[in-house]
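Trainee: No sequence on hand, only this structure:
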């Protein structure tokens, strides 16, 4: 159900007509924000939905993975981290259960086989990256480390974050705050300060039609499957993503895997800063670094999600789902249907956030991203 779209579109981008219909036609208002930058300049800033404006914050889940791995990319670029060093070189406890040869490159390509732990995690454990990291260090992998890959959906930030902490003495959340969020004034947080809670809007669950309910039931992970373990559905406390996103503890601690809180303005600005000059500051990533982190390092099928060529280094490869995107695009989707990405070839940074979970799946970007991103990129290409 589309409602009035508010906000602005910069001169020259009026041709992106598709962006004037942000929400899909759904039975219940989703609430959404759409922002795009072009060569460091904000050119689209729109929102729609009751109780929502351009400054509103909501839980953006795995979009936080993009923020966390931007920090990793910076540390690699500076020589602080070596992608081809064994993880155990930085984190000795990690070598348990046959993981001693796994490299950092393989870890952030989701090849560790550590998508979860025996017995699952509690909500409190998932919210605090130090706890999953400690438990996963001694966990036996589900497959031979480095030989296959699967989405470490709720734990990848804890794993890479522990490497960062061992090397720098700082958490990935602290480094993101100091090096990226604060300097650029980003409304994208890995740990939402309490004073910003009045701007936060709770995540809304999907209210499915009977047909959608059948689709959801049919797509539920089989007990004991890699997908069930990766999304923490196999223990006594199965994770409810709506409840997790609405937990003050999860927002406050800012899990680097699923605890991102922000809006489209903050997400798009982060990706703009990664590839473009923003406010006189040079791009955070050199072209060579951006290309390496966008490149597929493990071709084939994701053992958890079934997607093909799913990951670069830490970042997802949106071009696999949306083939009109360049192969050098890097970014990350978030539960509820959100998506953020940077396209170095066109200079476009894009972000779309939803407040309500999209039908029928809670994971990956919602389908309207195809129309919205295509509208923005088409105008950018013409310019």
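Mentor: Looks like it came in fine. Every value quoted in this text rests on a predicted model; they were computed, and no experiment measured them.
Trainee: Only C-alpha atoms from now on, for both contacts and neighbour counts.
Mentor: OK.
Trainee: Leaving out the residues flanking it, which one is nearest to residue 370?
Mentor: residue 322 (6.5 Å; Cα to Cα, 6 or more residues apart in numbering).
Trainee: Count the neighbours of the one you found for me.
Mentor: 16 (other Cα atoms under 10 Å).
Trainee: Then residue 195?
Mentor: Per other Cα under 10 Å, the neighbour tally for residue 195 reads 7.
Trainee: wait, is it part of a helix?
Mentor: Yes: looking at residue 195 with DSSP: H, G, I helix; E, B strand; the rest coil, it is inside a helix.
Trainee: Now do the same contact list for it.
Mentor: If you count contacts by Cα atoms under 8 Å, 6 or more residues apart in numbering, residue 195 has none.
Trainee: Wait, residue 304 touches residue 151, no?
Mentor: Yes: under the criterion of Cα atoms under 8 Å, residue 304 makes contact with residue 151 at 5.7 Å.
Trainee: so is the residue nearest to residue 370 in a helix, a strand, or just coil?
Mentor: coil.
Trainee: How about residue 252: what's its closest non-neighbour residue?
Mentor: Nearest to residue 252 is residue 191, by Cα to Cα, 6+ apart, at 4.5 Å.
Trainee: OK, contacts around the one you found?
Mentor: 173, 250-255, 259-261.
Trainee: isn't the residue nearest to residue 370 right up against residue 372?
Mentor: No: using Cα under 8 Å, residue 322 is not in contact with residue 372; the gap is 11.3 Å.
Trainee: List the ones among the contacts of residue 191 that fall in helices.
Mentor: Mapping the contacts of residue 191 onto helices (DSSP state H) picks out 173, 250-253.
Trainee: another structure for you, compare them:
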């Protein structure tokens, strides 16, 4: 078998998705290793994989796709009446009020409008492994812009704030609640804290490949480590964070920090969104329609100080309607730096998950558009 041979299944009517996935993985010549999974109205219709060291149940680092899993916990607690996203964070965590942060709400944090995207001097990789350590450092930090005045993505730290609020309100960690209420009941291959007995299924993230001249040209235009973009991506520490190495560290996977420390598969990501919005295996959806509507609603549009003009956010989730115009306006989900993508489209009944093992050197993943479009075409045609 060549490393690019596609394995797995597609339901009748989804053969073109297999063809598109085969084309994508052939272009990578098996170097990335990738998985693709999709559900339509709770029925799995795509389950594919290809490439070096990858099987259908392989687990790998999903980076900020973790934020989607963490947001489901917040949505459940809002649904329960245990959390109010419009209360100031400092109401539950008084130390957070320091340095002008007393009015920042959980909604500000979830929509990336808090201005709290890192700390002066940066956070080391060891500190970024642990949400409690991140939260302690953020408590004294002054925001990098006036809260509410702009949007900017806190790639590695935003959900440490969310997690600290969850812990103080419920007495339990966000990771514990995710395990009990989301992952375990549906046996999902998405983990905020990978158990040691599943380590043999984990495959390391790899660095991106590029022509040396192309790579040099890219880095010549990358903002500095102490710019807004550098701070948002955790590059202002000494040494700067090595994102490739981050989830290849056992401690990071074991703790499962809620912004970027999750581990999963395409099956797990797609099933998670299917369980949340449409229901799986005869179970009712995790979220009620009104809660889905609130969390899927556009909150921050028109550009992002950290990531650029294409940053569009719902509440905790990325807004996928602006990202993929063929989806419905209220499609929502989250991608990740190493190339993971995941979302739900409530109108069209789609839940989508994709993973790959290799970073793109410039954080660009054009196959997302191709694969999401292929799944959408097949789902709407059938």
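Mentor: Alright, I've got the coordinates. Remember, it's a predicted structure, so these values are computed and weren't measured experimentally.
Trainee: what two of the ones in helices among the contacts of residue 191 of the first structure are the furthest from one another?
Mentor: 173 and 250 (13.0 Å; Cα to Cα).
Trainee: quick one: which of these two has more around it?
Mentor: Using other Cα under 10 Å, the more surrounded residue of residue 173 of the first structure and residue 250 is residue 250, with 27 against 24.
Trainee: Now the aligned residue in the second structure for the more buried one: closest residue in space that isn't a chain neighbour?
Mentor: The alignment partner of residue 250 of the first structure in the second structure, by TM-score structural alignment, is residue 252. Leaving aside its sequence neighbours, residue 252 of the second structure sits nearest to residue 129 (Cα to Cα, 6+ apart; 4.8 Å).
Trainee: looking at the alignment, what does the one you found pair up with in the first structure?
Mentor: Aligned partner of residue 129 of the second structure by TM-score structural alignment: residue 127.
Trainee: Please report the distance of that match from residue 99 of the first structure.
Mentor: 25 Å (Cα to Cα, to the nearest Å).
Trainee: Ok, residue 212 of the first structure next?
Mentor: Look at residue 212 of the first structure and residue 99 of the first structure: by Cα to Cα, they are 41 Å apart.
Trainee: neighbour-wise, which of the two wins?
Mentor: Neighbour count, other Cα under 10 Å: between residue 212 of the first structure and residue 99, residue 99 has more, with 23 against 15.
Trainee: That one: what's it in contact with?
Mentor: 88, 112, 141, 145.
Trainee: next one: residue 350 of the first structure
Mentor: Residues near residue 350 of the first structure by Cα under 8 Å, 6+ apart: 34-37, 267-268, 271, 339-342, 373.
Trainee: Now the aligned partner of residue 334 of the first structure in the second structure: closest residue in space, sequence neighbours ignored.
Mentor: Using TM-score structural alignment as the criterion, residue 334 of the first structure maps onto residue 336 of the second structure. Nearest residue to residue 336 of the second structure in three dimensions, chain neighbours excluded: residue 64, at 4.2 Å (Cα to Cα, 6+ apart).
Trainee: The one you found pairs with which position in the first structure?
Mentor: Taking TM-score structural alignment, the alignment pairs residue 64 of the second structure with residue 62 from the first structure.
Trainee: Hmm, that match is touching residue 259, no?
Mentor: Yes: if you go by Cα under 8 Å, residue 62 of the first structure and residue 259 touch, sitting 7.1 Å apart.
Trainee: who's more crowded, these two?
Mentor: Per other Cα under 10 Å, whichever of residue 62 of the first structure and residue 259 has more neighbours is residue 259, with 33 against 28.
Trainee: Could you check how far the aligned partner of that one in the second structure is from residue 52 of the second structure?
Mentor: Mapped onto the second structure by TM-score structural alignment, residue 259 of the first structure lines up with residue 261. According to Cα to Cα, residue 261 of the second structure and residue 52 of the second structure sit 23 Å apart.
Trainee: circling back to that earlier point, so the residue nearest to residue 336 of the second structure sits against residue 155, correct?
Mentor: Yes: counting by Cα under 8 Å, residue 155 is a contact partner of residue 64 of the second structure at 7.1 Å.
Trainee: list the residues that contact both of those two?
Mentor: Contact criterion Cα under 8 Å, 6+ apart; residues shared by residue 64 of the second structure and residue 155: 259-260.
Trainee: where along the stretch 151-300 of the second structure do the strands fall?
Mentor: 190-191, 262-264 (DSSP state E, counting those that start in this stretch).
Trainee: and the ones you listed as JSON lines, adding distance to residue 118 of the second structure and mean neighbour count?
Mentor: JSON lines is the format used below for those (distance: least, Cα to Cα, whole Å; neighbours: other Cα atoms under 10 Å):
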{"stretch": "strand 190-191", "distance to residue 118 of the second structure": "24", "mean neighbour count": "28"}
{"stretch": "strand 262-264", "distance to residue 118 of the second structure": "19", "mean neighbour count": "29"}
